[in-house]
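Novice: Below are the sequence and a predicted model for it; my questions follow.
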Amino acid sequence: MNFDTDTGENEGYWFDLFLRKFAREFDIPWSNFTVPKFVNLAINRSEGGAEFLKLPGLICSVYMYAMKQILNHIKDNNCSNFKGLHMADAYITCKDASAMVRCVPELRYLCFRRATLSKKSLLKILRVCRDLEVLDVRGCTGFDEDDEEILELASHIPKFMCAGSHLQPDFVSGRIILPYDDEDDEEEHKEEGQQENRGQGQQEG
């Protein structure tokens, strides 16, 4: 799981072409084709053995709630060996972060390089995903690379990379402003609290 092999925005362009070709080959109307359905098909074919998922973040950012739907599908399919997620250049919303801590809290490898990621969302991930061995959030917007609270929570991660990450004016009180980044609902808050207690318990142990 070498995160340094990153082709950047071109990856999203070629992935989009592939999706369109796939839809044509199987006579699927493009209006009915979605990224979550396609990825979920691949997850289904793994029969619970999926371990690592890499997707162009720009693609999933165009399709609203794609990441949340995919993570829920991984949980529903009991992919107990799922340990790695790579989505560079993505918009990571509060709901996306909540889906991560709820569905795949035992992640070991996570890459959100050049993502739009609020400090609030990153802290949520750090407090729960205590098994992380590699966390790559280099070049992100939404938090500062020298933020003391983030560095303290990430101090246990063997390979934590955040160089070049910085704040931008589009963030208010640590919350990214996006048209589809509404607050987590009551059920998500409850499940998230349970997961955070689990992470804190592991840390104290």
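Specialist: Noted; the coordinates are in hand.

Novice: contacts, neighbours, all on C-alpha from now
Specialist: Noted.

Novice: D146 and C162, how far apart?
Specialist: 9 Å (CA to CA, to the nearest Å).

Novice: which of the two has more neighbours?
Specialist: C162 (22 against 13; other CA atoms under 10 Å).

Novice: can you pull the contacts of the more buried one?
Specialist: 136-140, 145 (CA atoms under 8 Å, 6 or more residues apart in numbering).

Novice: what comes up buried for the longest helix anywhere in the chain?
Specialist: In the chain, taking DSSP state H as the definition, the longest helix is helix 186-204. Buried residues in helix 186-204, counted by 16 or more other CA atoms under 10 Å: 188, 192, 195-196, 198-199.

Novice: Over to stretch 33-50?
Specialist: By 16+ other CA under 10 Å, the buried positions in stretch 33-50 come out as 35-36, 39-40, 43-44, 48-50.

Novice: Check stretch 9-21 too.
Specialist: Result for stretch 9-21 [16+ other CA under 10 Å]: buried residues 11-12, 16, 19.

Novice: could you dump these to CSV with secondary structure and distance to S98?
Specialist: Output for these, formatted as CSV (DSSP: H, G, I helix; E, B strand; the rest coil; distance: CA to CA, whole Å):
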residue, secondary structure, distance to S98
E11, helix, 26
G12, helix, 24
D16, helix, 27
L19, helix, 27
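
Novice: Return the closest of these with respect to N72.
Specialist: Nearest to N72, judged by CA to CA, of these is L19 at 21.3 Å.

Novice: distance of the closest one from E186?
Specialist: The value you get for L19 to E186, if CA to CA is used, is 35 Å.

Novice: so what's the closest residue to A99 other than its chain neighbours up against?
Specialist: Nearest residue to A99 in three dimensions, chain neighbours excluded: K68, at 5.6 Å (CA to CA, 6 or more residues apart in numbering). By CA under 8 Å, 6+ apart, the contact list for K68 reads 95-96, 99-100.

Novice: So which of the residues you listed belong to helices?
Specialist: 95-96, 99-100.

Novice: How far away from the center of its chain is the helix or strand hosting the residue nearest to A99?
Specialist: Secondary structure from DSSP states H and E places K68 in helix 66-76. Relative to the mean C-alpha coordinate of its chain, helix 66-76 is positioned 10 Å out (CA atoms, centre = their mean, to the nearest Å).

Novice: also this one, for the comparison:
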Amino acid sequence: MAQREWENLNIDCLVEVFKWVGMESLLLSIPLVCKSWYKATLDPKCWQILVFPDIRCSEKLPRPMTMHFVHSYSLSWHHFPNASFAKFVVSRGQRSATSLVLPGICAYQALEYISDECPDLKFLGLSLDLLYHNGPVIANLISKWKNLQVLSIGHCYMLNEMFAQLRLHCKNFVGLIFCYSWIGHEEAFAIASMPKIKYLSFRKVHFHQNNLLMILQSCRELELLDLRDCSGFDYGNEIRKLASHIKTFRCERSSSSEEEDDYHYYAEEEQARLVYRKIM
């Protein structure tokens, strides 16, 4: 059998593979393999899913991936991604990005640039730190993403403000993902104010029975409800009845325990990718 020459693979096939490998590989590994692979990474379709590496303020030992990024591009730990790096990455997609996961630390200029250059965004992932430090900015920027369909958040800060923008500007919005959060009465009321929502995913979320009931009573068009690993409610007859019409309903490992886990408050990138593929 003849030896396979990887550099001669069809470029369209390479692009279909490379668009799923992630930002680190697209910037630091794949372009160094051969000229044809480098050429494939320049295709805008490889940059439609942008997951920026996260540098967390509380980390004493940053992840190897983020260290590689920072040292390779001589970036600042305190303002990453900065405007120049964001421009460099986002410009590769030629305004075609459809999925974006932002890190906890993000310079204001980078947020402005990203919002202007990603007009076709359908999926947006936001962490606790980003919402805490830039919540009002994010809420205002949502008006630029008129095609947004799914929002994944690691904290409920500025929820009402963001939802007001979603209702006003994002007519195709259908899905919410909450990871490592606490849903109180105010947060549940905000979610219930989105009655046309079709997809709700709660992972490692704590909320009381009445708050879950409020959401189920208002969001009657749900097609997917994920309550796996959640706590604070009893999966009894009342919830079963309200959720009986939902096509996909998951509640494994959920419990009525009032003890909250030691949540990390960060939306898991892989979870966001999986839900994005399932919904979109």
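Specialist: Ah, there it is. This is a predicted model, so every value here is computed, not measured.

Novice: Among the buried residues of stretch 33-50 of structure 1, which ones are in helices?
Specialist: Among the buried residues of stretch 33-50 of structure 1, DSSP H puts 35-36, 39-40, 43-44 in helices.

Novice: hmm, back to that, kindly indicate which of the buried residues of stretch 9-21 of structure 1 lies nearest K75 of structure 1.
Specialist: Of all these, L19 has the smallest distance to K75 of structure 1: 23.9 Å, by CA to CA.

Novice: Look up how far Q69 of structure 1 lies from that closest one.
Specialist: 18 Å.

Novice: Kindly indicate which of the contacts of C162 of structure 1 lies nearest T116 of structure 1.
Specialist: Checking the contacts of C162 of structure 1 against T116 of structure 1 with CA to CA, the nearest one is C140 at 5.7 Å.

Novice: what about that closest one, neighbour count?
Specialist: By other CA under 10 Å, the residues close to C140 of structure 1 number 26.

Novice: Same check on the one 10 residues further on?
Specialist: Burial measure for I150 of structure 1: 19 neighbouring residues, criterion other CA under 10 Å.

Novice: same question, E259 of structure 2
Specialist: Neighbours of E259 of structure 2 (other CA under 10 Å): 10.

Novice: Next, please give the residue ranges for the helices of structure 2.
Specialist: Listed in chain order, the helices of structure 2 (DSSP H) span 11-18, 23-28, 35-41, 64-72, 83-92, 108-117, 128-141, 159-169, 185-192, 209-218, 237-242, 269-279.

Novice: hang on, the earlier thing: aligned against structure 2, show me the partner of the residue nearest to A99 of structure 1.
Specialist: For K68 of structure 1, the aligned residue in structure 2 is N160 (criterion: TM-score structural alignment).

Novice: if I look at that match, how far off is S36 of structure 2?
Specialist: In terms of CA to CA, N160 of structure 2 sits 48 Å off from S36 of structure 2.

Novice: got it, and H155 of structure 2?
Specialist: Separation of H155 of structure 2 from S36 of structure 2 (CA to CA): 42 Å.

Novice: Those two: which is more packed in?
Specialist: Per other CA under 10 Å, whichever of H155 of structure 2 and S36 has more neighbours is H155, with 23 against 18.

Novice: Can you tell me how far that one is from P103 of structure 2?
Specialist: Distance from H155 of structure 2 to P103 of structure 2, counting by CA to CA: 13 Å.

Novice: next one: Y157 of structure 2
Specialist: For Y157 of structure 2, the distance to P103 of structure 2 - CA to CA - is 16 Å.

Novice: do the same with S193 of structure 2
Specialist: Distance from S193 of structure 2 to P103 of structure 2, counting by CA to CA: 27 Å.

Novice: neighbours around the counterpart of D226 of structure 2 in structure 1, how many?
Specialist: In structure 1, the residue matched to D226 of structure 2 (TM-score structural alignment) is D136. Using other CA under 10 Å, D136 of structure 1 is surrounded by 21 other residues.

Novice: Figure out how far stretch 86-94 of structure 2 is from the centre of its chain.
Specialist: With CA atoms, centre = their mean, you get 18 Å for stretch 86-94 of structure 2.

Novice: ditto for stretch 108-119 of structure 2
Specialist: Relative to its chain's centre, stretch 108-119 of structure 2 lies at 16 Å (CA atoms, centre = their mean).

Novice: Next: stretch 126-145 of structure 1.
Specialist: 10 Å.

Novice: which of the residues in it are buried?
Specialist: 126-132, 134-145.

Novice: Repeat that for stretch 49-66 of structure 1.
Specialist: 49-51, 55-61, 64-66.

Novice: which bit of structure 2 covers stretch 147-166 of structure 1?
Specialist: Under TM-score structural alignment, the match for stretch 147-166 of structure 1 is residues 236-255.
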